[in-house]
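Undergrad: sequence and predicted structure, then a few things I'm wondering about:
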Amino acid sequence: KPEDSLILNKAMLEIGHGGGRRFRHGSYDHQVLVAWLSAGVPAPVADDPVVVGLALEPKERNYLVDQGQQLRVVARYSDKTMRDVTRTARYDALNEGVATVTEDGYITAVGKGQAAVMVRYGGQAKVSLVTSPFRDNVDLAGFQPNNFIDEHVMARWKRLGTRPSTPCTDAEFIRRAYLDSIGTLPTTGKVEAFLKSTRPDKRDQLVDELLGLTGDPKRDLHVGSWSAYWALKWGDLLRNNRKQTGVGGMWSLSNWIRRSLRQNMPVDQFVREIITARGSTLKNG
């Protein structure tokens, strides 16, 4: 009888074992295992449908602190069928200072701010974004977007009910620009010249110099430093190391990243070439 199976009894701690109780009698997991055992323990078959996508609701919503929401997850299979997998999906809150989630997919906002809840099932993943505004309304009339990125950031500020910090001083700006772009501090002479300059676009000009975008070889002096610094950061993200690809493969990928940065390769092209790369790692990275 299925009820006599050690798989069930050990998992329910009816029989003692080192793994502890995994589920209780009558739970969903218990019912699934009983059905599987009753069917004669059928093995997987080669043409079993596989999960090809997930639908998650809600994808994003605003919460008050202590307010909750049950997620719903529907899996789409390769045979075009759909199945509600809310009970069996895996949930992880990525910032538990803002939101928590139960193993059944119930979100609770516990603080103000923004957090993501990762949902995984069958090799697929989706994210539900939790927003708990700091205030209901925020006045952003004093902020003027300079580009479409600023417009998206401004929309997020409104949703979060938060304001941007005031603009930094020129001294703070040049220090941050150097550290963020090439990982080192500017010289004393460069700082003094920057602070004395009255050009309204001096901050834009500084960024172009650091990234080597001025087109003037006498000013584009940091291309090597910038590409090396950010190749190191990308290498960490991509886990580029000799254990994975050997010494030759590691340097091949590192050099390709540096070259891509020096050529100002668009990010979408950069990612596409990594994903679709073929051939020898020693030649192509």
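TA: On my side now, so go ahead.
Undergrad: from here on, just use CA atoms for contacts and neighbour counts.
TA: Noted.
Undergrad: now stretch 191-208: buried residues?
TA: 194, 206-208 (16 or more other Cα atoms under 10 Å).
Undergrad: chain center to the longest helix seen in the chain, what's the gap?
TA: Taking DSSP state H as the criterion, the chain has its longest helix at helix 242-262. Relative to the centre of its chain, helix 242-262 is centred 23 Å away, using Cα atoms, centre = their mean, to the nearest Å.
Undergrad: what's next to the helix or strand following it, contact-wise?
TA: Using DSSP states H and E, the helix or strand that follows helix 242-262 towards the C-terminus is helix 267-275. By Cα atoms under 8 Å, 6 or more residues apart in numbering, the surrounding residues in contact with helix 267-275 are S260.
Undergrad: A further structure is provided below for comparison with the first:
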Amino acid sequence: MTTIFRPWSRLVPGFLLALSAPLFSSAEETPAKKPLNFVNDIVPILTKADCNTGACHAKAITGQRGFLLSLLGFEPELDYEQIVKSGRGRRVFPPAPDQSLLMLKAANIVPHGGGKKLDPDSEGYRTLVRWVSEGMPYGAENDPKLVGIDVSPNRKTMPVNASQALKVTARYSDGSTRDVTGMALYEANDRNMAEASGTGLVKTLDLPGNVAVMVRYSGFVSVFNIAIPLGAPVETLPPAKNFIDELVFANLKTLGIPPSPACDDETFLRRVSLDIGGRLPTVEETKAFLESQDPKKRDLAIESLLNSPDYADFFANKWTALLKNRRED
């Protein structure tokens, strides 16, 4: 458990004691806010503000100007040490939280190489000020832990040039949830088809097709999938031969894209030989296939390729490259 460092606690104990005394009594007291947790409440603010990216304070080994944070907050204990203890605690000042170097730099009141990261009127800034004023708690062992995030909606069919606001909900180990839409990060996998703002507003552009928006929050990822129809009517679909056909045809129907017509035998044999065996068909294979009158000859060609050593070699090499296998492994 990381301990809380308070270099200021020996300065003016009498002054702090006086501040802690109530000025007047009230029959109706405001309920006390739940203490902040560094991992759950503070790290997401730093991530949203890009403070812990490789281009900023998570730069390898040195960070920026001696201030080093872990990449995307994956080592919160290191981050806590750097913010609270490093440099004899000079980055935080609980007697006047908004005058902490952490806040002055983030708001660019004191010149900051990365520019302004937080507006003093923003929720993130106010949360950081409150955390410093509370004495920079790290959190207790029994505090709830983040177990996942959900994005709503997670799938939608949208026309071109349309908008959809997303809602992101964080789920915790004690069963509680929190709306973290404003603190999540959003990125479309094809920026020519859709764009996503920092507030979770997604806009489709002029291109039809499938596009996904990745949503990240505190190490967890969820996805919002969008289908943007072309608009062409789909009147008939060929019969599905397997579950892959069913998924492909359903997607084409959603997108309003009619399936391509069946190719001729020469094209089919070349394509299937390259896709399954990683090679062109031999002259003998081509001649036998073209002369065959069997209505199931395409299915038989696929089965033959799947049972050939070419298939095993081709896909073994594919997966070796993808998994970066080495002989000594």
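TA: Right, received. Where do you want to start? All figures in this text were calculated on a predicted structure; none of them were measured in a lab.
Undergrad: so how far is D170 of the first structure from A193 of the first structure?
TA: Distance, A193 of the first structure to D170 of the first structure, using Cα to Cα, to the nearest Å: 11 Å.
Undergrad: excluding chain neighbours, what is closest to the most centrally placed residue in the second structure?
TA: Nearest to the mean C-alpha position of the second structure, counting by Cα atoms, centre = their mean, stands R216 at 2.7 Å. Spatial nearest neighbour of R216 of the second structure, chain neighbours left out: L185 (5.1 Å); criterion: Cα to Cα, 6 or more residues apart in numbering.
Undergrad: dump the residue contacts of the one you found.
TA: By Cα under 8 Å, 6+ apart, the contact list for L185 of the second structure reads 48, 198, 200, 215-217.
Undergrad: now, those residues that are in helices?
TA: K48.
Undergrad: and the contacts of L185 of the second structure as CSV, adding distance to V283 of the second structure?
TA: Converted to CSV, the contacts of L185 of the second structure look like this (distance: Cα to Cα, whole Å):
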residue, distance to V283 of the second structure
K48, 60
G198, 57
G200, 56
V215, 51
R216, 52
Y217, 56
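Undergrad: buried ones among the contacts of L185 of the second structure?
TA: 48, 200, 215-217.
Undergrad: and these as TSV, adding distance to A18 of the second structure?
TA: As requested, these are exported to TSV (distance: Cα to Cα, whole Å):
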residue	distance to A18 of the second structure
K48	37
G200	45
V215	46
R216	44
Y217	40
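Undergrad: what's the one helix or strand N9 of the first structure maps to aligned against in the second structure?
TA: Assigned by DSSP H and E, N9 of the first structure belongs to helix 6-11. Mapping helix 6-11 of the first structure onto the second structure (TM-score structural alignment) gives residues 101-106.
Undergrad: per the alignment, name the residue of the first structure opposite M158 of the second structure.
TA: Using TM-score structural alignment, M158 of the second structure lines up with Y63 in the first structure.
Undergrad: any idea how far that match is from E96 of the first structure?
TA: Look at Y63 of the first structure and E96 of the first structure: by Cα to Cα, they are 14 Å apart.
Undergrad: likewise L253 of the first structure?
TA: For L253 of the first structure relative to E96 of the first structure (Cα to Cα), the value is 36 Å.
Undergrad: more neighbours: which of those two?
TA: In this view L253 of the first structure and E96 are compared by other Cα atoms under 10 Å, and L253 has more residues nearby, 23 against 16.
Undergrad: counterpart of the more buried one over in the second structure?
TA: Counting by TM-score structural alignment, L253 of the first structure has no partner.
Undergrad: thought L253 of the first structure was touching S260?
TA: No: if you go by Cα atoms under 8 Å, L253 of the first structure and S260 don't touch, sitting 10.5 Å apart.
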